[in-house]
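In: how does the following fold in three dimensions:
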Amino acid sequence: MSKVVVSKFGGTSMGDALCMLRSAEVSFKQNSSIVVVSATSGTTNALIELGKTAQAKAWSESEVLLKKIRDRHLQIAEELKVSAATRTQLEALFEEKESLARGIHLLKDCSIKAMDTLMSLGERMSSVLFTEAMGQVLKTHGSGKKSELLDVRDVLRTDDAFSKARPLTEEIISLCGKRLVNLRDFKTVYVTQGFIGRTEDGMTTTLGRGGSDYSAAILAEGVSADILEIWTDVAGIATTDPRLCPKAKPIDEISFQEASELATFGAKVLHPATLLPAVRKNIPVFVGSSFESGAKGTWVRKEVEDYPLIRAMALRKKQVLVTLSTPAMLHAHGFLFQIFKIFNDHKVSIDAITTSEISVSVTLDDSALLNKRLIADLSEIADVQVEENLALVSLIGNNINHTAGLGKKVFETIADINVRMICLGASKHNFCFIVSEEQGPLAIQRLHQKFIEGQ
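Out: Below is the predicted model:
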């Protein structure tokens, strides 16, 4: 019996005509039912630059960027020898892009709502091209199937939190049931966009950078897919970043819990939120490389055969440590509530936290410091100290918080590296601590040698 497979391809897999055709071959081989694509590599950044340029600079500079983006996609179209209908679709998107840029330039205002619509064009252009590539591959193989372009905004309903929109799960499931009613006939390969959605009143939204993986998982949940595939430029998940440790090992399979922790604490392969919809529906996730489709890759499942103490490790750079101190905390209740309320009001996420009688330390991405009001509000309730240029080292595995002697082995391995903060006990899958950003790579290298290479 055929399975519903949702396959997602990243920007490098959409890089040019050759990449698109290669990715289409992978989709055919995998018998994909829905293919979710990112913008061609570099296009989203180019569109962001276009929005900023249109707002603040001379129109002639915007014209240069418009032509650059247009030429890139027309080159792919030429190499694919696209149909007249596909060319017409592209031209309509080029016109929309220019109209948006002109509006931003005339108003001298690039709101997050306008930027979301502008950025959506990256995926909308690449999906038009990939639909053509997919159709050519299906025809070449004589599959009898057709490729059909699906505007994901027809099914991926979100709230109106522009730039970081939240999907409305129940509505998405309902819309998928109506729009993709023939999905299990397996006669059509639907090509659609990652990263974008639409509000109830028809406004285009984005799910945040890296949101294409998330989109694919949301769609997989929406259609009750049997498998979700994430195709990137690396052959699966490794025990750590191979750029830090050349001896990093590929991981054949990993549990949902471990993969979620790994993604959250710095691994680049998966978007941190990607797995949530898959977990809810217990959909196995495969991570592989479109450039090495024959490689083994990594399966992410609810249950796996092996549960090692240390499965992998991650390094998250650009961290800051914010320490709040006040005698008012001593034997008082409600202080943590005040702290968390301030972070909540400013929509800033905390990664790790430790407390003492009169102090609380939290780690944040350094981008949070751009929010000057956040620090000001925290300063109203406590003395605030901020330490920058730090890195979060995370060991990901199983039963970590109930394994005697693990801490001793960890800190003996990095005895000459100063550890600024430790977070252990909240999760049996994670042990993390803060070191200087300069010493982060060395800590990972030593720990990988101790716990992974030495096994």
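In: from here on, just use CA atoms for contacts and neighbour counts.
Out: Fine.
In: so which bits of the helix or strand encompassing L50 are buried?
Out: Using DSSP states H and E, L50 sits within helix 43-56. By 16 or more other C-alpha atoms under 10 Å, the buried positions in helix 43-56 come out as 43-44, 46-48, 50-55.
In: neighbours of T355, how many?
Out: By other C-alpha atoms under 10 Å, 13 other residues sit near T355.
In: show me the contacts for it.
Out: T355 makes contacts with S361, as judged by C-alpha atoms under 8 Å, 6 or more residues apart in numbering.
In: re the thing from before, so which elements touch the helix holding L50?
Out: In terms of contact count using 3 or more C-alpha pairs under 8 Å, 6 or more residues apart in numbering; DSSP states H and E, helix 43-56 is assigned the packing partners helix 59-80, helix 84-107, helix 112-140.
In: want to try JSON lines for these, with distance to E292 as columns?
Out: Below are the helices and strands packed on helix 43-56 laid out as JSON lines (distance: least, C-alpha to C-alpha, whole Å):
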{"stretch": "helix 59-80", "distance to E292": "22"}
{"stretch": "helix 84-107", "distance to E292": "29"}
{"stretch": "helix 112-140", "distance to E292": "18"}
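In: and which of the buried residues of helix 43-56 is nearest T158?
Out: When the buried residues of helix 43-56 are ranked by distance to T158 (C-alpha to C-alpha), T44 comes first, at 20.3 Å.
In: ok, the closest one touching L118?
Out: No - using C-alpha atoms under 8 Å, T44 makes no contact with L118, being 9.1 Å away.
In: indicate which one of the helices and strands packed on helix 43-56 is closest to G334.
Out: G334 sits nearest to helix 112-140 of all the helices and strands packed on helix 43-56, at 35.1 Å, using C-alpha to C-alpha.
In: so what does the closest one touch, helix or strand wise?
Out: Counting by 3+ C-alpha pairs under 8 Å, 6+ apart, the packing neighbours recorded for helix 112-140 are helix 17-30, strand 34-37, helix 43-56, helix 59-80, helix 84-107, strand 146-149, strand 188-193, strand 204-206.
In: one more, please, to line up against the first structure:
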Amino acid sequence: MKVYKFGGASVKDAESVKNVGSVLKSQGFEQCVLVVSAMGKTTNALEKVVELYFAKQDFATELSKIKENHTAISQRLFDESHEIFAKMTAVFDEVEEFLGRNKSPNFSFVYDQVVSSGEIVSSKILSAYLNDQGFDNQWLDARELIKTDSTYREGVISWDDTQRNISRLNQSQSYVTQGFIGSEDDNFTVTLGREGSDYSAAIFAYCMNAETVTIWKDVPGVMTGDPRKFENVSLLPNISYEEAIEMAYYGASVIHPKTLQPLQQKNIPFYVKSFLQPEMPGTKVGETDQNCYIESFILKENQHLMRIATRDFSFIAEDHMSQIFSMLAKFKIKVSLMQNSAISLALCLEDKYEKISDLERELSQHFSTETVKNVSLFTVRNADLQKLHTFYNGKTILLEQISKKTVQLITN
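Out: Reported below is the predicted structural model:
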């Protein structure tokens, strides 16, 4: 059994959906689970629907635009009488009905019920198109298979239940299903975090003891830097699980941070390849003695640098650290880098849910805080420290951290 994951860029329009068929023709689709994301920027558009709903503004018009876009794509793929149009309409009708009857004030709960519809619709369209093209497959609802707790927008996998559900699948068949989503005990949808479709692919692979996982991207593989942000980057043909996990932790967007742990546990090779050039080898991630220790660059934007100090000039001790990290967990704010001195702690923070002001307010009851917002974290892996000075050119450095292999600079 193989697992393929196609992201939003690979199914953004009718031509892209057709290209998935071309990729499968060249790579093979027998005994395969295909995990698909929402089409193009659909997730962003559905997020806007949720925001308008909570602002008590006209969300229905925005939802109609999303439906119209999917209809236009489908009209280029299917005859007008095709059953996919009724299935697609049913999904969007269900979203509108949910918002009409919902009484919950929980933003994250509502978010998951609405935003997940993007994956449901895209997977239905892709499954139907592939069946029409002779790629026999069964559509699966990932929510019936991947079980989580009720941490909406950041679901924690219930591995025993998920393993039990997925192991019932017939591995001689091929399937099309969704990334990014699961469900909790009451069968309400729970998402796995933004960009969580890669993680979904890893979950299926782990539970099915897959031969390989391939993530299809619009880049040739894992590069030494994002080609949209850095010049003269090159392909990393082989990297170890450990190096890939490090790169994901530091913010390499091509790999979701949670994806690699389940694959490493069962030594399942993981490939990153281009859906534009499927014949190219891409990057292999796995146990390897050919790990590419090449200087690589990662830029993590939209960060916040917060300095926290004790009011009485006492040391930042373990009890202070425990208090601070408890607050970070409460507001679901992630630490990208930390550095402490005797009386202060500097944290580079990722505020996915826009809770930084709440954190500052709560911290101010016990500590002095100072925050520089919208900074960037620039990381150099396998850095050549002999040319360290070149990393500083043209940058205003707010904080730096240097280890044997890694240079990290916070800049504004």
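In: what's the TM-score here?
Out: Once superposed, chain against chain, the TM-score is 0.91 (TM-score structural alignment, normalised by the length of structure 2); 408 aligned residues with a C-alpha RMSD of 2.5 Å.
In: what angle do the helix holding L50 of structure 1 and helix 112-140 make?
Out: Put simply, helix 43-56 of structure 1 runs at 150 degrees to helix 112-140, going by axes from the mean of the first three to the mean of the last three C-alpha atoms, to 10 degrees.
In: give me the contact list for helix 43-56 of structure 1.
Out: Contact with helix 43-56 of structure 1 is made by 61-62, 65-66, 69, 101-102, 104-110, 115, 118-119, 122, as judged by C-alpha under 8 Å, 6+ apart.
In: ranges for the strands of the stretch 301-450 of structure 1?
Out: Using DSSP state E, counting those that start in this stretch, the strands of the stretch 301-450 of structure 1 run over residues 310-325, 353-355, 359-365, 383-397, 421-424, 430-436.
In: against structure 2, where does the second one fall?
Out: The reference is to strand 353-355 of structure 1. Using TM-score structural alignment, strand 353-355 of structure 1 lines up with residues 338-340 of structure 2.
In: now that stretch on structure 1. Mean distance?
Out: With mean C-alpha distance after the TM-score superposition for structure 1, stretch 338-340 of structure 2 departs from structure 1 by a mean of 1.4 Å once superposed.
In: run the chain-centre distance for that stretch.
Out: Mean-position distance between stretch 338-340 of structure 2 and its chain equals 26 Å (C-alpha atoms, centre = their mean, to the nearest Å).
In: got the contact list for H70 of structure 2?
Out: H70 of structure 2 makes no contacts at all, as judged by C-alpha under 8 Å, 6+ apart.
In: how does it look with 10 Å?
Out: Going by C-alpha atoms under 10 Å, 6 or more residues apart in numbering, H70 of structure 2 touches 12-14, 39, 42, 64, 85, 88-89, 118, 121-122, 125.
In: residue in structure 1 paired with it?
Out: Match for H70 of structure 2 (TM-score structural alignment): H73.
In: next: S376 of structure 2.
Out: Aligning on TM-score structural alignment places S376 of structure 2 opposite A391 in structure 1.
In: hmm, that match is touching N418, no?
Out: No - the pair A391 of structure 1 and N418 fails to qualify as a contact (C-alpha atoms under 10 Å) at a distance of 11.8 Å.
In: these two: which has the busier surroundings?
Out: A count of neighbours by other C-alpha under 10 Å puts A391 above the other of A391 of structure 1 and N418, at 25 against 12.
In: separation between that one and K108 of structure 1?
Out: 38 Å (C-alpha to C-alpha, to the nearest Å).
In: same question, T274 of structure 1
Out: With distances taken as C-alpha to C-alpha, T274 of structure 1 is found 35 Å from K108 of structure 1.
In: these two: which is more packed in?
Out: Neighbour count, other C-alpha under 10 Å: between T274 of structure 1 and K108, T274 has more, with 23 against 16.
In: that one contacts G211, correct?
Out: Yes - counting by C-alpha under 10 Å, G211 is a contact partner of T274 of structure 1 at 8.0 Å.
In: between these two, which contacts overlap?
Out: Counting by C-alpha under 10 Å, 6+ apart, the contacts common to T274 of structure 1 and G211 are A217.
In: any chance you could map the helices in the stretch 201-350 of structure 2?
Out: For the stretch 201-350 of structure 2, helices defined by DSSP state H, counting those that start in this stretch occupy the ranges 241-250, 260-265, 318-330.
In: counterpart of the shortest one in structure 1, which residues?
Out: Meaning helix 260-265 of structure 2. Mapped onto structure 1 using TM-score structural alignment, helix 260-265 of structure 2 covers residues 275-280.
In: mean shift between that stretch and structure 2?
Out: When structure 2 is overlaid, stretch 275-280 of structure 1 sits 1.8 Å from its aligned residues on average, using mean C-alpha distance after the TM-score superposition for structure 1.
In: what residues does that stretch touch?
Out: 169, 213-222, 224-228, 256-257, 259-260, 263, 282-285, 300-302.
In: try it again at 7 Å.
Out: With C-alpha atoms under 7 Å, 6 or more residues apart in numbering as the test, stretch 275-280 of structure 1 has contacts from 217-218, 221, 256, 260.
In: ditto for stretch 78-94 of structure 2
Out: Here stretch 78-94 of structure 2 makes contact (C-alpha under 7 Å, 6+ apart) with 67, 117, 121, 125.
In: list the residues that contact the last one.
Out: Applying C-alpha under 7 Å, 6+ apart, we find I125 of structure 2 in contact with I84.
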